[in-house]
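K.L.:
Sequence below, structure please.
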Amino acid sequence: MAIINTSILGKISGKLGNTVIYERNGKTIIKSLPAKSSKPPTAKQLYHRAAFKRGQQFLVPIRTELELGFAKRNAGQSQGFGRALSVLLKTGILNENGIPVLYPEKVKVSEGDVLGIDGAEAQWVGDNVLEITWYPNAFMGHGKEADRLFVVAYDPENGRKWAITQGNYRKSGSQQIQFPWSSDLRGRFYVYVSFFSESYGRRQFSDSVCLGRV
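P.N.:
Now for the predicted structure:
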């Protein structure tokens, strides 16, 4: 693979023979395609392909939120969605008799070193209003009262999501979420929560936790 910082090829992109040319982050990438194998895929390869496809299908509707919660810290690290998918494949999809089974409760929407949420619960307080409560634990470890809540409520069956990307402060202990839909909500949404701190426009997150399907 070759990387050209200043493109001599203009805006050319696409496939040329056994070579793919595309642009990423202002750089032109020239990459050779892998040679096709004449051997039939092994059972392990078929499993990994199926797991990868299953993970992608589940995560695509919340891609925007994953790009935020898994934002790369340093140049060269994985982009958000790719990192989120990698974590899901390792911890959220299990091999059960050769079949990849995805457990939504094990999905992560953020990761990081910020102090995580403690004692969080979610309950409906209205037809389309969900309240999340937690224990204000800023005095523990390196948590701060000014850390803010990050919430992703996701209904995978219908592809619906509702996110709070700048929620209440850790010290408040609660957050109400009003959904834009008025019916068929209860028992549909997996709720993922975490905290983030922000400094000079850059966010650092805690590992998210799932509050179950509410």
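
K.L.:
contacts and neighbour counts: CA atoms only from here.
P.N.:
Will do.

K.L.:
What residues of the top helix by length along the chain count as buried?
P.N.:
Across the chain, the longest stretch assigned as helix under DSSP state H is helix 43-59. For helix 43-59, the neighbour count (16 or more other Cα atoms under 10 Å) marks 47-48, 50-52, 54-56, 58-59 as buried.

K.L.:
what do you get for stretch 105-119?
P.N.:
Neighbour counts over stretch 105-119 (16+ other Cα under 10 Å) mark 106-112, 114-117 as buried.

K.L.:
how about this one, so we can line them up?
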Amino acid sequence: MGILKSGIMGPIRNKTGPSVGRMHRSINVLTGAYRASTKPPTTSQLDAQGKFGLLSGFLTNIDDLIKVGFKQFSKGKDPVNVASAYNYDHAFLVDETGFTLNYPELMYSRGYILPAESPAMLALPGQIEFNWLPQRQSMYCQYTDMATFLVYNPAKGYSVKKALATDRYAQGYMLDLREDFVGDTVHCYMSFASKDGKLQGNSTYLGQLKCV
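P.N.:
Got it, this is the predicted structure:
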């Protein structure tokens, strides 16, 4: 791949002979034209495609949380791509049907703000009640830290999330669910961020429960 700092006779776009020019992050880029392979994909290639599809389906569903949660580790890259690379190595389990997501290991946020102390959940009609214990204040643990909650429904393929819903001092929050979640098993997460949102914390997997 060639990067054209000044361009050849100016910016290049679209196909020119065997080359294709385009703009990528405000840079003129020249690449070879794509050639479709006539070889059938290998088992490892099919596995990789399946894994990528599973993980991408989960992450793109919560891209608004990831863009904030992985921003400080992105360094100009797309936070969703950074989150995908970070999660990929431990994101999957293998069973008799193939690959499934390893939900307890997935993270939508990373950082130094401390997680909740002994978080717990309770399924109520149309809601999930989150609770946690009080913590001693420190540089990365303030009463004013704001909590974010995520409930992912794999059966429906979408989630309910609430960013910066309440502060750490509240020690609890009631998250409203969608009506069509009733009877489904969901996976629950939460994280804290500093009040000004500049610092994030590691997201924590709280477990799964059945919605009522």
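
K.L.:
ok, the buried residues of stretch 105-119 of structure 1 vs residue 152 of structure 1, which is closest?
P.N.:
residue 109 (7.6 Å; Cα to Cα).

K.L.:
okay but that closest one is in contact with residue 208, surely?
P.N.:
Yes: between residue 109 of structure 1 and residue 208 there is a contact under Cα atoms under 8 Å: 5.9 Å.

K.L.:
what is in contact with these two at once?
P.N.:
Common neighbours of residue 109 of structure 1 and residue 208, counting by Cα atoms under 8 Å, 6 or more residues apart in numbering, are 192-193.

K.L.:
is it true that residue 196 of structure 1 touches residue 207?
P.N.:
No: using Cα under 8 Å, residue 196 of structure 1 makes no contact with residue 207, being 9.5 Å away.

K.L.:
So between those two, which is more surrounded?
P.N.:
Higher neighbour count among residue 196 of structure 1 and residue 207: residue 196, with 30 against 20, using other Cα atoms under 10 Å.

K.L.:
and the more buried one, what pairs with it in structure 2?
P.N.:
Superposed on structure 2 with TM-score structural alignment, residue 196 of structure 1 falls opposite residue 193.

K.L.:
give the contact list for that match.
P.N.:
Residues near residue 193 of structure 2 by Cα under 8 Å, 6+ apart: 113, 145-148, 164, 199-201.

K.L.:
now the biggest strand by length in structure 1, how far from the centre of its chain.
P.N.:
The strand that spans the most residues within structure 1, counting by DSSP state E, is strand 190-199. Here strand 190-199 of structure 1 shows a centroid-to-chain-centroid distance of 11 Å under the convention Cα atoms, centre = their mean, to the nearest Å.

K.L.:
Could you tell me how many residues sit around the corresponding residue of structure 1 for residue 157 of structure 2?
P.N.:
By TM-score structural alignment, residue 157 of structure 2 lines up with residue 159 in structure 1. By other Cα under 10 Å, the residues close to residue 159 of structure 1 number 12.

K.L.:
Can you name the residues that contact residue 159 of structure 1?
P.N.:
Shown in contact with residue 159 of structure 1 (Cα under 8 Å, 6+ apart): residue 61.

K.L.:
change it to 10 Å
P.N.:
Listed by Cα atoms under 10 Å, 6 or more residues apart in numbering, the contact set of residue 159 of structure 1 reads 58-62.

K.L.:
ok, the residues you listed in structure 2: which stay?
P.N.:
For those, the contacts that are reproduced in structure 2, applying both residues aligned by TM-score structural alignment, their matches' Cα atoms under 10 Å, are 58, 61.

K.L.:
Nearest to residue 14 of structure 1 among the contacts of residue 159 of structure 1?
P.N.:
When those are compared for distance to residue 14 of structure 1 (Cα to Cα), residue 60 wins out at 23.6 Å.

K.L.:
The closest one maps to what in structure 2?
P.N.:
When structure 2 is aligned by TM-score structural alignment, residue 60 of structure 1 is paired with residue 60.

K.L.:
Would you check that its match makes contact with residue 78?
P.N.:
No: proximity of residue 60 of structure 2 to residue 78 does not meet the contact threshold set by Cα atoms under 10 Å, at 11.9 Å.

K.L.:
Tell me which stretches of structure 1 form helices.
P.N.:
43-59, 63-69, 80-91.

K.L.:
Could you export these to a markdown table, including columns for distance to residue 130 of structure 1?
P.N.:
Shown next, in a markdown table, are the helices of structure 1 (distance: least, Cα to Cα, whole Å):
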| stretch | distance to residue 130 of structure 1 |
| --- | --- |
| helix 43-59 | 22 |
| helix 63-69 | 19 |
| helix 80-91 | 26 |
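
K.L.:
Of those, which is nearest residue 122 of structure 1?
P.N.:
Between the helices of structure 1, helix 63-69 lies closest to residue 122 of structure 1; by Cα to Cα that is 19.6 Å.

K.L.:
what comes into contact with the closest one?
P.N.:
Contacts of helix 63-69 of structure 1 (Cα under 10 Å, 6+ apart): 56, 59-60, 71, 79-85, 108-112, 150-152, 161-165, 194-196, 203-208.

K.L.:
And it, what's buried?
P.N.:
Residues 63, 65-69 are the ones in helix 63-69 of structure 1 that count as buried (16+ other Cα under 10 Å).

K.L.:
Can you tell me, leaving aside adjacent residues, what's nearest to the match of residue 196 of structure 1?
P.N.:
In this structure, residue 193 of structure 2 finds its nearest non-sequential neighbour in residue 200, 4.3 Å apart by Cα to Cα, 6 or more residues apart in numbering.

K.L.:
What's the match for that neighbour in structure 1?
P.N.:
Using TM-score structural alignment, the partner of residue 200 of structure 2 in structure 1 is residue 205.

K.L.:
My read is that that match contacts residue 197, right?
P.N.:
Yes: with contact defined as Cα under 10 Å, residue 205 of structure 1 counts as touching residue 197 (6.5 Å).
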